[in-house]
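Enquirer: Provide a 3D model corresponding to the input given below.
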Amino acid sequence: MWLLGFLCTSSGILIGGAIAWAFRGIQKKVDVVYGLCAGIILGLICFEIIPEAIEISGWLSTVVGFSIGMLIFEVLHRVFHQKQVFKTTTKKESYILTGVILMFSFSIHNIPMGIILGANEEADFTMTLLQTLLFHSIPEGIILFTPLILAGINLLKGLLISFIVSIPVSLGVFMGGFLGYNHQTLNTILISITIGIIFMVTVSEILYPALIQSSIFKVLLCMVIGIGIIGLYVKAF
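Expert: Purely as a prediction, here's the structure:
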């Protein structure tokens, strides 16, 4: 089961990365790409991740986890910018920093996904979860690889990144087999932490730079289109 979870997640991320790479020609229009990505992320949060967290353990755990995630981002953001090695003096370094934070966020998010998969004992529901992992990871791959492709990463590094982000699913499967469904609140808090981190990354590292460098109307229009795309995607799958 841990291998299936890993393969479904990494495959989805790679498919998303391939889509981002296929449209690399328009990525010079960073404001358009970042507006779309911001919309996709916000749509993913609103239409899938938040309802998933609330369904597992309610509003309180979701709000607590979201707040912790925002605090974690602030700490990481300050540490990254205080250390000389993480100072972003070029666009390439800024893209890399955004990609690293997104990679960290998605990795955390994949732990509770793996726990749910590992704790489940129904074969039919397991297949549904694996399909969800695959399709859920495609937009994450697009979001994750967009700044990294803009930074000029090669294919080997892309494969390595997809594997790194997928490993927590396998770890979560082992944890889920041990914990069962007795720790739903912990799962919700973990999921909500990633919501908080990803939300802050979206606003401060993706949406805000696009807004100050381009037309506000243009960026917001692209964001609405991105939200619409992910809304149709979630409804379809």
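
Enquirer: from here on, contacts and neighbour counts on C-alpha atoms
Expert: Will do.

Enquirer: Pick out the residue closest to the middle of the protein.
Expert: Central residue of the chain (CA atoms, centre = their mean): residue 106, 4.2 Å from the mean position.

Enquirer: which SS class is that one?
Expert: Secondary structure state of residue 106, per DSSP: H, G, I helix; E, B strand; the rest coil, is helix.

Enquirer: State the distance from it to residue 201.
Expert: 12 Å (CA to CA, to the nearest Å).

Enquirer: if I look at the residue nearest to the centre of the chain, how far off is residue 221?
Expert: Applying CA to CA to residue 106 and residue 221 gives a distance of 26 Å.

Enquirer: hang on, the earlier thing: out of everything not next to it in sequence, what's closest to the residue nearest to the centre of the chain?
Expert: Closest residue to residue 106 apart from its sequence neighbours, by CA to CA, 6 or more residues apart in numbering: residue 165 at 6.5 Å.

Enquirer: Could you list every helix and strand that whichever helix or strand that neighbour is part of packs against?
Expert: Using DSSP states H and E, residue 165 sits in helix 155-179. Contact here means 3 or more CA pairs under 8 Å, 6 or more residues apart in numbering; DSSP states H and E; on that basis helix 155-179 packs against helix 2-22, helix 91-119.

Enquirer: Go through stretch 172-191 and flag the buried ones.
Expert: 172-177, 179-181, 184-185, 187-191 (16 or more other CA atoms under 10 Å).

Enquirer: Also this sequence, please, to line up against the first:
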Amino acid sequence: MNAMMLGGFLFFSISIGGAVALLVSRLFQHTTQGLSLLCGGFLVGLLVNDILPSSLKLYDSWGIVLGVIIGYFLFLILHKSFHPTISLKPSLYLLAIAMFLHTIPLALTIGSLLEDSNFGITLTTSVILHHLPEGFALTIALLSQGEKLWKLFLCFIGFSIFFIIFVWIGHFTNLSDKGQSMLMGISIALIATTSISEFILHNIRTASMKSFLAFLLMGYLLSYVFHIML
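Expert: Got it, this is the predicted structure:
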């Protein structure tokens, strides 16, 4: 198993997640507000059910806290850079950056184990399954902004190349546990702030309370289904 093959498996994984998102979006006829709220609920569920519990088990808690603080201020900077004040569209760039950062610790860990044949099937399965939710979230985010699908394809390709690079880096170098914890904390902060600020709060006045709660709950339940399946 090498980095290129793993990158291919990752692309396959996020593409499946994207295909599921396309099917789900058709149920709502690409309604912008509904898809945004669905994505917000899904991301909150992803944090609560998967990312936060696993991060607290695997990484240094103080490193995560420091990363969250850094990530919050990074969000403020990126928000001004990528999100015009006159626009109510959630920023795909913020979410993509968060997802890219989220995959770095996993890629580094996999890179350090590439030569261990005992981990081949396990790692491959992990890569395929772990990124299904990321593909789903990125696709829903893009559809909620009315973007073209070719941009999603480029994002998935970039995601895979980014993953390959850090698998390769992890094969030759070791990032400290504190460094990986900080990266995970930054990722958590960006996902949390993006989901709450960009996808949820921006749509709180554009939908009825019933629709608002329904889409949020549906997104959360979808994330829970992913959590149970994976």
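
Enquirer: Can you give me the TM-score here?
Expert: After superposition, the two chains reach a TM-score (TM-score structural alignment, normalised by the length of the second structure) of 0.87; 227 aligned residues with a CA RMSD of 2.3 Å.

Enquirer: circling back: can you lay out the helices and strands packed on helix 155-179 of the first structure as JSON lines showing distance to residue 233 of the first structure?
Expert: Formatted as JSON lines, these follow (distance: least, CA to CA, whole Å):
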{"stretch": "helix 2-22", "distance to residue 233 of the first structure": "13"}
{"stretch": "helix 91-119", "distance to residue 233 of the first structure": "19"}
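
Enquirer: so which of the ones you listed gets nearest residue 34 of the first structure?
Expert: Among these, the nearest to residue 34 of the first structure by CA to CA is helix 91-119 (11.0 Å).

Enquirer: Going by neighbour count, list what's buried in the closest one.
Expert: 92-99, 101-103, 105-119.

Enquirer: Mean deviation, the helix or strand where residue 32 of the first structure lies versus the second structure?
Expert: Using DSSP H and E, residue 32 of the first structure maps to helix 30-44. Compared with the second structure after fitting, helix 30-44 of the first structure deviates on average by 2.0 Å (mean CA distance after the TM-score superposition for the first structure).

Enquirer: again, but for stretch 133-148 of the first structure
Expert: So stretch 133-148 of the first structure averages 1.7 Å relative to the second structure (mean CA distance after the TM-score superposition for the first structure).

Enquirer: Which stretch of the second structure lines up against that stretch?
Expert: Aligned using TM-score structural alignment, stretch 133-148 of the first structure spans residues 127-142 in the second structure.

Enquirer: what residues does that stretch touch?
Expert: Residues outside stretch 127-142 of the second structure that contact it (CA atoms under 8 Å, 6 or more residues apart in numbering): 6, 9-10, 12-22, 25, 35-36, 38-39, 42-43, 46, 90-92, 95-96, 99, 148-149, 152, 156, 223, 226, 230.

Enquirer: Count the neighbours of the counterpart of residue 51 of the first structure in the second structure for me.
Expert: Residue 51 of the first structure maps onto residue 53 of the second structure when the alignment is built from TM-score structural alignment. Residues near residue 53 of the second structure, counting by other CA atoms under 10 Å, number 11.

Enquirer: ok, residue 53 of the second structure to residue 7 of the second structure distance?
Expert: 25 Å.

Enquirer: Ok, which of the helices and strands packed on helix 155-179 of the first structure comes nearest residue 128 of the first structure?
Expert: helix 91-119 (9.8 Å).

Enquirer: Taking helix 30-44 as reference, get the angle to the helix or strand just after the closest one.
Expert: The C-terminal neighbour of helix 91-119 of the first structure among helices and strands, as given by DSSP H and E, is helix 123-150. Following axes from the mean of the first three to the mean of the last three CA atoms, to 10 degrees, one obtains 160 degrees for the angle between helix 123-150 of the first structure and helix 30-44.

Enquirer: OK, contacts around residue 74 of the first structure?
Expert: No contacts exist for residue 74 of the first structure under CA under 8 Å, 6+ apart.

Enquirer: Since that was my last question, I'll sign off now.
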